[in-house]
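In: Prediction below, plus the sequence it came from.
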Amino acid sequence: MRAAIALVSGALFGAGLHISGMTDTTKVRGFLDIGGAWDPTLAFVMGGAMLPMIIAWRLTAERTPVAGRAFPAPPRSEITRPLVLGSVLFGIGWGLVGLCPGPALASISYGGWQGALFLAAMLTGMWAVPPLRRLLDSRQRAS
């Protein structure tokens, strides 16, 4: 049951990314080009994603999911150094390539070798961050 729900949810998410234009790198770059030919349509896509999520956090506070043990806790609201650094790296990658993790996965079937290269680089970065963070944290504690 969980696998079927995950498959349907993932397919719906991927279709939504494709229909909304989030997998179109030229559209994303147009959204990020606020000093030039700015395309604000993705702002509506993001708002359309955030508003239902705000409502969902409120509605699920005292409930349990159909296919799981518990809903995840709401994200922390504190601004930390790792959060800022991760946001900067995310923004640089998004601006250079025009893709972020969800759309990169959704576009892998038609993104060509450039999409596959981006996905490989993204997965390598995700794999490398935990040991790098442990190393940096241990050096910070030692000083």
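Out: It's in.
In: all contacts plus neighbour counts: C-alpha atoms, from now on.
Out: Fine.
In: In the chain, where's the longest helix?
Out: helix 112-142 (DSSP state H).
In: another structure for you, compare them:
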Amino acid sequence: MRLIVSYFVGLVFGIGISLSGMANPAKVLNFFDVFGTWDPSLAFVMGGALIVTFVGYRYVLRRPGPMLEARFMLPTKTDLDARLIGGSALFGVGWGIAGFCPGGALPALGTLMPDVFVFVASVAAGIWIARALQTFTPAPAA
């Protein structure tokens, strides 16, 4: 059952990303080009996502527990550290350069554009490198 639900959630996400234009790197790059060919339409997409998330979390977290898990898996860390800020900055720079975020790139794999495959491979390599580096650096004090 969990696999079926995961499939449908991913399908809805992919369709939403594709219909909103967030899988189109040209549209994303135009959103970031405020002083050039600025396209503000993605601001409405992100704003809509924030509203749905805000309402959805309040609704779902009132339930006694999730339907397919033993408990809700929510982040417990609340402090801002160098890893979080650095990772966020790296994500933003990569999004601005490539026009893809990982969430938008995965549905775009269906376009079979070579750029998408290069981006997804680069993200996978970055994840692998980050995990490898974690084994060599001490964990931050909690």
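Out: In hand now; what should we look at? Computed from a predicted structure; not experimentally measured.
In: Tell me how they score on TM after superposing.
Out: For this chain pair, the superposition-based TM-score is 0.88 by TM-score structural alignment, normalised by the length of the second structure; 140 aligned residues with a Cα RMSD of 2.0 Å.
In: about what we covered before: give the buried residues for the longest helix of the first structure.
Out: Residues of helix 112-142 of the first structure classed as buried by neighbour count (16 or more other Cα atoms under 10 Å): 115, 116, 118, 119, 122.
In: Out of these, flag the one nearest to residue 132 of the first structure.
Out: residue 122 (15.1 Å; Cα to Cα).
In: hey, where'd the strands end up in the first structure?
Out: Under the criterion DSSP state E, the first structure contains no strands.
In: Please tell me how far the residue minimising distance to the centre of the second structure sits from residue 36 of the second structure.
Out: Nearest to the mean C-alpha position of the second structure, by Cα atoms, centre = their mean, lies residue 103 at 4.4 Å. Computed as Cα to Cα, to the nearest Å, the residue 103 of the second structure to residue 36 of the second structure distance reads 25 Å.
In: do residue 12 of the second structure as well
Out: For residue 12 of the second structure, the distance to residue 36 of the second structure - Cα to Cα - is 32 Å.
In: Settle it for me: which of the two has more neighbours?
Out: Comparing residue 12 of the second structure with residue 36 by other Cα atoms under 10 Å, the one with more neighbours is residue 12, at 12 against 9.
In: Tell me how far the more buried one lies from residue 107 of the second structure.
Out: 11 Å.
In: Appreciated, that's everything.
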